[in-house]
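Student: Output the structure for:
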Amino acid sequence: MMNAVSPAARLALVEAALRIADGHRDEPWHGDLSLLYLKLRESGVTPAWRQAFSLEQDEVLDHCEAIRNLRQYPQFVPPTPVRALPLSTTPALPVGIQSRTKITRVALNGFRAASAPIDLDLTTRGKPGSVVIFGDNGVGKSTLVTAIELACQGTVGRQAPGWADDGPQLINLAIQESRAEVSVNLTDGTTLSKSIERIDRGWRTSGSTTPFAFSLAPILLQRADLVRFLGTPGSRRGQLFVGQFAAGATDRSVQEIQQRERTAKAARKQFVDDLAGRAGQPARVATDSVMAMLRIVYLDGQPEGHWKAAARGRLPREYVAAKKRYLQLDRDITAAKNLTKQLPKEELENHALQVQRLGELLGDIDAPLTAAMVAVTRYEFVERLAVTVGGSVALGLRMIVHLKDGTTVAPEQIFSEGVQDLLAILFFIEVAKAAALRGQAKVLILDDVIQSVDATIRRRLLQHILADLKDWQLIITCHDRLWLGHVQEALRNANIQYCDVEIRSWDFTDGPIISSTGVDPSADLRSLVRKAAPRTVAGAAGLLLETLCNTLSWTLPAAVPRARDDRYTLQTLWDSVKSKVKNSSELAPQFEEIGGIVSLRNQLGAHYNELADSIADAEADHFSDLVLKLWDSVYCGSCRGYVAKQMSKTYSCRCGAAKFTT
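Tutor: Sure thing, here's the model as predicted:
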């Protein structure tokens, strides 16, 4: 039947079949289908979706995903995970496949900083959107985002959990269980879950297999990734991307065998360390001393022959079992090493092949990368950023800056560390975009990376990301409240729906203390008025007033004198915003009334002074009432958003409940 259709329709059918059956890579027919796909693609044919199925492309792919996810066809049983095909027989990933998968919920228990169960709804009014996670350093922001990474991609920090001594503690130390669990819910109804447990000195994971929508490129970008990218020589930088763009054809058998060897070595080391402690020997002893230590512990240091002669030919059971255990561990290590040597040559060369694939799929990214760099930095002296992947150096990924005067330099020779961080972020975004064009879910987690960029260009970088990835689900973490306001305002200005998650604190026993998503920033003050001490009430009112003035300073906008590191006092912001709203019939009277007592914020909310003990509760409550009234004029609790400019001098929220003119 396949020969009866046109080559273009045949290509569409083959591509759909490969998507449905991507778990059957060990079957001979799958390899034949892959070769047919390659042949059709190399002939220059493009898929004719309508001719093949009488459907639009996205409808066909939705149908394929339904089959793969067993939602409409429960009788289809997926095979157990098998070794992927080598890259040489893996079909090229076509451009144009778009995934609409988003994350709606994340749950975790016992994972990293989460000593108590956490279940977070990541939707806004029932729909998936972007997420802003705020909290101080060390309260558990990275725990939340690495839980998403582990559930979706089976990795933590872009690495599969391996030897426990090589990475972070993955199971919370405050719980009694030896297992941690994470899961995410997706918009298609799928739940991806992973459990992790500690085995000797290694981690063992189990659970859902990584779906195609999360199989091409990492979804999490952290500061450590930027450091690793910039700190790795260009001749080896491409190796950082091994495992991406392989459509499941990563060298998993190599990783599994290497993991077996690491686990066996860890178990042997634990055995030797315990034995050394019982024998009173140094903890780190040569493995050839193990038999001597066994005799010290179980045979009073005597050779086996002497013990047998004295004990009528019998050795202690404990000695025999311990010796057998050690020899078995030694055999396990030797077997794993032998398996590594026997791996096929093409699989050992998989790293270089994957770097080559990365270069092919990224294509010419010089133009978009240069345009983004110049737009954010406004460095007009930059002519072009040239990226070379692979080439004469198999694992290379080099970047060269071409200046308009004809000079060529490496990025580190001309850019500050902050601008180099920017360049790395922009490159990773281009990688994510290339993956999204080939079926990866449009989900990207930015874990406190934007704040590593120079303050002067940070806001332009954020605006660029929101414009370039407008239909993506972005999960952004930040630890600075002033920057949090910038992020929230930028999302609103870009008309991007998002939800807020605030981690108030962290406790060893209880884990992260998380407020419900979408909390009104004024909620803290409202809960304190007429209940807490004057110092506490006035301090909270002053903080809310500072947040309000900071937001209005760029909404109006108001001219604020520059301060070192962009740190502004309430008084500086207040004066600038007040002058901007002096003609507003709604806001000017409120600013005048608050202006007379705004000093209460410093008098009561900062350091101890005698005035703090003499101010009455009523004065602090009156100050708070005025601040909350002003807050309600610029922030709408119904649509959960600040006012934005609508016309020349009119500002209002999305639903129109909060509004004023200037």
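Student: only C-alpha atoms for contact and neighbour calcs from this point on.
Tutor: Noted.
Student: ranges for the helices of the stretch 401-550 of the chain?
Tutor: Assigned by DSSP state H, counting those that start in this stretch, the helices in the stretch 401-550 of the chain fall at 417-436, 455-468, 481-493, 523-528, 534-555.
Student: Highest mean neighbour count out of these?
Tutor: Of all those, helix 534-555 carries the top mean neighbour count, a mean of 22, counting by mean count of other C-alpha atoms under 10 Å.
Student: chain center to it: distance?
Tutor: 31 Å (C-alpha atoms, centre = their mean, to the nearest Å).
Student: ok, then the element right after it?
Tutor: Using DSSP states H and E, the helix or strand that follows helix 534-555 in sequence is helix 570-580.
Student: on contacts alone, who are the packing partners of that following helix?
Tutor: helix 534-555 (3 or more C-alpha pairs under 8 Å, 6 or more residues apart in numbering; DSSP states H and E).
Student: What helices and strands are in contact with the helix it packs on?
Tutor: Short answer (3+ C-alpha pairs under 8 Å, 6+ apart): helix 534-555 packs on helix 481-493, helix 523-528, helix 570-580, helix 600-605, helix 617-634.
Student: Now the second one, please; I'll put the structures next to each other:
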Amino acid sequence: MPQRLAATKISALEIQSFRGVTDCLTIDFAARDGKPTSLLILGDNGTGKTSIVDAVEFALRGRVSRRGNAGTKVKREARDLLHLASRPNVVVEVGGKRYQRGRPRPSSLGKHLRREIVPGFHLAPATISRADIDVFWNLEDRERMRFFFDYLRREYRHAGYHALEAERLAAAVDVAETAILKSQIALAIAADVPISDIPVSDRVTFYQWRARQWPAYATAAGSTPYGASSPQRMKAIRSLPNYIQRANSDLAADLETRHDLREQLEAATQAAGGTPGELPPVVASELPALLAEISSEVTAAFLHIAGLPHVLGIVIAVGDEEGELNITCSLTPGNHVDPRQVLSEGALDLLALLLMLEVARACTKRGQAPVLVLDDVWQSVDTVHRTAVLAYMFDGNFKKWQLVITVHDRLWARLIEDKARRQGFPLKTLRVVAWSPESGPVVRQGFLGTPAQLEQQIENSETDILVGHAGKALEELADILSASMRVSVTRMEGDRYTLEGIWQPVYSALRKASLPSDIIEPANRINDLYVLRNTAGAHFNEWAQTLSDAEARSFARNVHNLWTATHCSICGATLTATGIPSGPQYSYRCKHPGPETLADAHPQASPL
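Tutor: This is a model prediction of the structure:
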């Protein structure tokens, strides 16, 4: 990936009067070190997550849309429909430059864009949504390549866009022709005239015939047959039977509709560079080669993640017809079948997601910025595949990308946070906690993991509840550290363990490692309280009830402090034993600067 593209990341986003966002909402993409980072956005359905990611697409590429079943774009409203007087405005900062789109604002806010695309985002949409995955397998082979009609395009409105628009308009003209025929029959019955006598080839010919048939419809000399109606003319028309008026009005309206559609079709055909009946290809000429290029990557990723023994490979082949894309599963050499015949719904969704991800990655090799929004796509991934998909994203081909991930499932959010931390993938979490029609989404920053939840409990919970949460947090932390620090722990049958059995070996390793005081001191205080517990011989819940409020909060605070001290303050990576012949060396898996006290207290424990 070219260095200049690697630096093309979003630093900030300002949204106002855009879809579900009313008040000015600022999304800060900066990590603790000030550099742009990836975002995880958690919020219930209906709280405005999609309005935020739509604003990203709108700011970068000037569109708010979703793909329909034919691969075409279905336009969506960019305005805040609850406050129509306000015009939408979005400002995005990318690579140190600011761009604004929508309502013109002072130039100090950034370059105002109309149909221009932000540099680095012209080859592919910035967003993959769950709707994209849902619709992909509903497309026939002959239409499936059209799903990617807006990939590898360098203009805001490209030839393929206009060709699709022309096809849509041509289909609308056909529908209008059917409506005209029905109205023609209705008028023939009402007026008791042969159908063939009613001209419908164009609107002018019909209006002229109508004026001859019913002089009340005649217009003044020198005016058009469908000219403005004078009061006298309208009075004469109203004297006709109602069924005659209605039948004439219906047919006239259908003819006007067809006339407008024909004009739009002609304009779209010219814009596409084609002629009536002969339009340019909908997809970019380079797309077939790109799809063939990613076939092996999609196969490798799918086989690794899905682990289906009956599937030997995935074959992606471009058909003979324009727009045809054949995707098959290879079961045995020479035996290729439609994936929908042999894959579960979850496996089909996984395959579609991997295909879209690899297309996006191939676009970065051609000049697209490594920025991708994944809007609610994780709900399409089966539980058994979640960990492997996250590893594929965070520790594989997308490790250096900027991702914006939206979820509404808190369990998924915690899993994503934890996997990112373990893989050293920088990720910032935002929570959309509410939405109101007056202001829009209410966004809060903060990790969703155990230490963040424990910190909230310290301030608000009763003693027994607080100690219960702190005990679970300590058990989770001890389990993490036992693995990362390579501490030997005696586990029971079935890999079960108790907090007592795992904490003491971890505490012993911490104490012997000559680590800094911000790690050792909370560990000592935690252990001192545990000694009191063991002396009293109480079960954990009974012990919790004997603690004073101050002791309970001290215990919880020290668990929280130990957790934060043993994890990187920037990305959350865990203190890890790298192992050398003379003894363990402790460091963070990430390359972020660690606490200075860690290096001072133990020279061999400086961050990697």
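Student: With distance to Met373 of the first structure added, can I get the helices and strands packed on helix 534-555 of the first structure in a markdown table?
Tutor: Output for these, formatted as a markdown table (distance: least, C-alpha to C-alpha, whole Å):
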| stretch | distance to Met373 of the first structure |
| --- | --- |
| helix 481-493 | 19 |
| helix 523-528 | 40 |
| helix 570-580 | 31 |
| helix 600-605 | 42 |
| helix 617-634 | 35 |
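Student: returning to that earlier point: turn the helices of the stretch 401-550 of the first structure into JSON lines, columns for distance to Ala618 of the first structure.
Tutor: Putting these into JSON lines (distance: least, C-alpha to C-alpha, whole Å) gives the following:
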{"stretch": "helix 417-436", "distance to Ala618 of the first structure": "48"}
{"stretch": "helix 455-468", "distance to Ala618 of the first structure": "40"}
{"stretch": "helix 481-493", "distance to Ala618 of the first structure": "29"}
{"stretch": "helix 523-528", "distance to Ala618 of the first structure": "13"}
{"stretch": "helix 534-555", "distance to Ala618 of the first structure": "8"}
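Student: what about those, which gets the closest to Lys102 of the first structure?
Tutor: helix 417-436 (12.5 Å; C-alpha to C-alpha).
Student: so the closest one matches what in the second structure?
Tutor: The alignment of helix 417-436 of the first structure onto the second structure (TM-score structural alignment) covers residues 345-364.
Student: Show me what Phe241 of the first structure lines up with in the second structure.
Tutor: In the second structure, Phe241 of the first structure lands on Phe148 (TM-score structural alignment).
Student: Could you give the number of residues near its match?
Tutor: Using other C-alpha atoms under 10 Å, Phe148 of the second structure is surrounded by 20 other residues.
Student: what do you get for Ser239 of the second structure?
Tutor: Neighbours of Ser239 of the second structure using other C-alpha under 10 Å come to 10.
Student: Report the separation between it and Gln232 of the second structure.
Tutor: 11 Å (C-alpha to C-alpha, to the nearest Å).
Student: same deal with Thr490 of the second structure?
Tutor: For Thr490 of the second structure, the distance to Gln232 of the second structure equals 101 Å [C-alpha to C-alpha].
Student: more crowded one of those two?
Tutor: Between Thr490 of the second structure and Gln232, Thr490 has the larger neighbour count (other C-alpha under 10 Å), namely 13 against 9.
Student: which ones are touching the closest residue in space to the match of Phe241 of the first structure that isn't next to it in sequence?
Tutor: Sequence neighbours aside, Val283 is the residue nearest to Phe148 of the second structure in space, at 7.0 Å (criterion: C-alpha to C-alpha, 6 or more residues apart in numbering). The contact partners of Val283 of the second structure, by C-alpha atoms under 8 Å, 6 or more residues apart in numbering, come to Met145, Arg146, Phe148, Phe149, Asp150, Tyr151, Gly160, Gly323.
Student: Quick check on these: which are buried?
Tutor: When the contacts of Val283 of the second structure are checked for burial by 16 or more other C-alpha atoms under 10 Å, the buried set is Met145, Arg146, Phe148, Phe149, Asp150, Tyr151, Gly160, Gly323.
Student: and of the helices and strands packed on helix 534-555 of the first structure, who's closest to Asp471 of the first structure?
Tutor: Taking C-alpha to C-alpha, helix 481-493 is the member of these nearest to Asp471 of the first structure, at 12.0 Å.
Student: what helices or strands is the closest one leaning on?
Tutor: strand 130-135, helix 455-468, helix 534-555.
Student: Any idea which of those gets closest to Leu36 of the first structure?
Tutor: With C-alpha to C-alpha as the criterion, Leu36 of the first structure lies closest to helix 455-468 of these, at 35.5 Å.
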